[in-house]
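**Student:** I'll drop the sequence and a predicted model, then ask my questions.
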Amino acid sequence: MIDRPVRIGLQLQPQHMDYPTIRRTAAEAEEAGVDVLFNWDHFYPLSGEPDGLHFECWTMLAAWAESTSRVEIGALVSCNSYRNPELLADMARTVDHISEGRLILGIGSGWFERDYTEYGYEFGTAGGRLDDLAEALPRIESRWGKLNPPPTRKIPVLIGGGGEKKTLRLVAKHADIWHSFATGEALEHKLTVLGEHCAAIGRDRDEIEVSVVAKPDTREAARELGARMFTVHVGGPKPDLGELREWLTWRDDVNK
């Protein structure tokens, strides 16, 4: 097994707060020692007032690339449906350069129907959206090889989701990081399935970093199963980093 340190992420949900608050919270999280700073790729809030304050994902990531200096940054996750794959590859390459090599390309097939209908995208079916993601990932990888200048590094790809027939097969083939909402026996089972998909293509499952939602009551079990990134979720209107600081203390203890 690859010996990885525990890392802590923060998903700073860009809802119900103005941008100065988002910028200030991102700076506070970096100063506190967070490893990865995520936002999300939606057009409307996912909780609270449905038409509340909200900001777009990738323009924000470019701003974070300039306003931070150490943390890795990315979306948890970017929706494949909203952008041409070649364009997304170029956007990711550009933010990679702005950040001097700190971008993670988080990507998924999409699920929030309001985003699609309000912005004129075809919602389709879950299976169809996953098929589109399967087609997009090789195109993204191919475009990275054609861009001038190329990315500063092999941009890590994070794939979110737990579907065992399609999503985990894509994780095995394309991902450097797999993000899951599963816990306990469900997480253990999905890791077994992921291992089977990896074995089928001759890949070592341990090459893939396992990322989970930060839940104090399941963190030790998740770490025993191999999870190494734990992500705290914070939104507006008054983001509180108290929980994040507790997780950073735990990280430092287990990484000694």
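**Tutor:** Arrived safely. Just so it is clear, the structure is predicted and the values come from calculations on it, not from any experiment.
**Student:** From now on I want contacts and neighbour counts done on CA atoms only, so please keep to that.
**Tutor:** Will do.
**Student:** where do the helices sit along this structure?
**Tutor:** 19-32, 57-67, 85-98, 113-119, 126-144, 167-174, 184-201, 219-225, 242-254 (DSSP state H).
**Student:** Put this next to the first one:
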Amino acid sequence: MRFGTFLPQGWRFDLVGIDPAEQWPTMRGLAQKADAGPWESLWVYDHFHTTPVPSEEATHEAWTLMSAFGASTERIRLGQMCTCMGYRNPAYLAKVAATVDHVSAGRIEMGIGGGWYEHEWRAYGYGFPDVPDRLRMLREGVDIMKQAWTTGTATLDGRYY
């Protein structure tokens, strides 16, 4: 059996009461403790706003954190639960994930899904497609990312991408 841990990033109000200037040092310190301990992986959520209700509290972005954790840890695997396909163009996301994987010396775990948090979709101007469309977007996006990672290029004349 393998064990991972989620780190605070603000999404679940888990940084409330920590001075903003201390939030990154706190997250980095926890990542380094997890790296030195028995954990196999550390995880963050791919969300932009707090839940169950949006607030003014900080929620730090998952892929930026993955890169920072990759540069400040040595062993532990790094993942996001789970990246929303609709928040980033899949060719761009493939590049981001490959770069973070490079920074971390191959320690990225790629979690990907169709997305569900309507407030975030609408807040960033992405609309909010119905579930079948979000899942079709996910399928096309995964095809693009797989092509990009295996061949270095991606070609798809899809419905969404």
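**Tutor:** Noted; the coordinates are in hand. Remember, predicted model here, so these are calculated numbers, not experimental data.
**Student:** hmm, back to that, relative to Ile73 of structure 1, which of the helices of structure 1 is closest?
**Tutor:** Closest approach to Ile73 of structure 1 among the helices of structure 1 (CA to CA): helix 57-67, 7.0 Å.
**Student:** what stretch of structure 2 does the closest one fall on?
**Tutor:** Matched against structure 2 by TM-score structural alignment, helix 57-67 of structure 1 falls on residues 62-72.
**Student:** That stretch vs structure 1, average offset?
**Tutor:** Aligned to structure 1 and superposed, stretch 62-72 of structure 2 gives a mean residue distance of 0.6 Å (mean CA distance after the TM-score superposition for structure 1).
**Student:** So which residue is smack in the middle of structure 1?
**Tutor:** Leu76 (3.0 Å; CA atoms, centre = their mean).
**Student:** how much space between that one and Lys146 of structure 1?
**Tutor:** 26 Å (CA to CA, to the nearest Å).
**Student:** And for Thr192 of structure 1?
**Tutor:** Relative to Lys146 of structure 1, Thr192 of structure 1 is positioned 35 Å away (criterion: CA to CA).
**Student:** Then Trp40 of structure 1?
**Tutor:** To Lys146 of structure 1, Trp40 of structure 1 is 27 Å away according to CA to CA.
**Student:** what about those two, which has more around it?
**Tutor:** Using other CA atoms under 10 Å as the criterion, Trp40 of structure 1 and Lys146 rank with Trp40 on top: 24 against 11.
**Student:** any idea what that one aligns with in structure 2?
**Tutor:** Under the alignment (TM-score structural alignment), Trp40 of structure 1 maps onto Tyr45 of structure 2.
**Student:** just checking, its match touches Gln80?
**Tutor:** Yes - using CA atoms under 8 Å, Tyr45 of structure 2 and Gln80 qualify as a contacting pair, with a distance of 5.3 Å.
**Student:** is it true that Leu135 of structure 2 touches Gly114?
**Tutor:** Yes - between Leu135 of structure 2 and Gly114 there is a contact at 5.4 Å, judged by CA under 8 Å.
**Student:** Those two: who's more crowded?
**Tutor:** Shown here are Leu135 of structure 2 and Gly114; by other CA under 10 Å, Gly114 has more neighbours (22 against 17).
**Student:** What's the more buried one aligned with over in structure 1?
**Tutor:** Gly114 of structure 2 maps onto Ser109 in structure 1, by TM-score structural alignment.
**Student:** can you check Ala36 of structure 2 too?
**Tutor:** Under TM-score structural alignment, Ala36 of structure 2 pairs with Glu31 in structure 1.
**Student:** Wait, the match of Gly114 of structure 2 touches Gly127, no?
**Tutor:** No - counting by CA under 8 Å, Ser109 of structure 1 does not reach Gly127; the two are 9.1 Å apart.
**Student:** mind checking what Gly127 of structure 1 lines up with in structure 2?
**Tutor:** Taking TM-score structural alignment, the alignment pairs Gly127 of structure 1 with Pro132 from structure 2.
**Student:** ditto for Met91 of structure 1
**Tutor:** In structure 2, Met91 of structure 1 lands on Val96 (TM-score structural alignment).
**Student:** Can you tell me the closest non-neighbouring residue to its match?
**Tutor:** The shortest distance from Val96 of structure 2 to any non-neighbouring residue, by CA to CA, 6 or more residues apart in numbering, is to Trp63 (7.6 Å).
**Student:** how many neighbours does that neighbour have?
**Tutor:** If you count neighbours by other CA under 10 Å, Trp63 of structure 2 ends up with 19.
**Student:** and it, what is it in contact with?
**Tutor:** Residues near Trp63 of structure 2 by CA atoms under 8 Å, 6 or more residues apart in numbering: 46, 80, 96-97, 100.
**Student:** Specify which member of these is nearest to Tyr126 of structure 2.
**Tutor:** Closest approach to Tyr126 of structure 2 among those (CA to CA): Asp46, at 15.2 Å.
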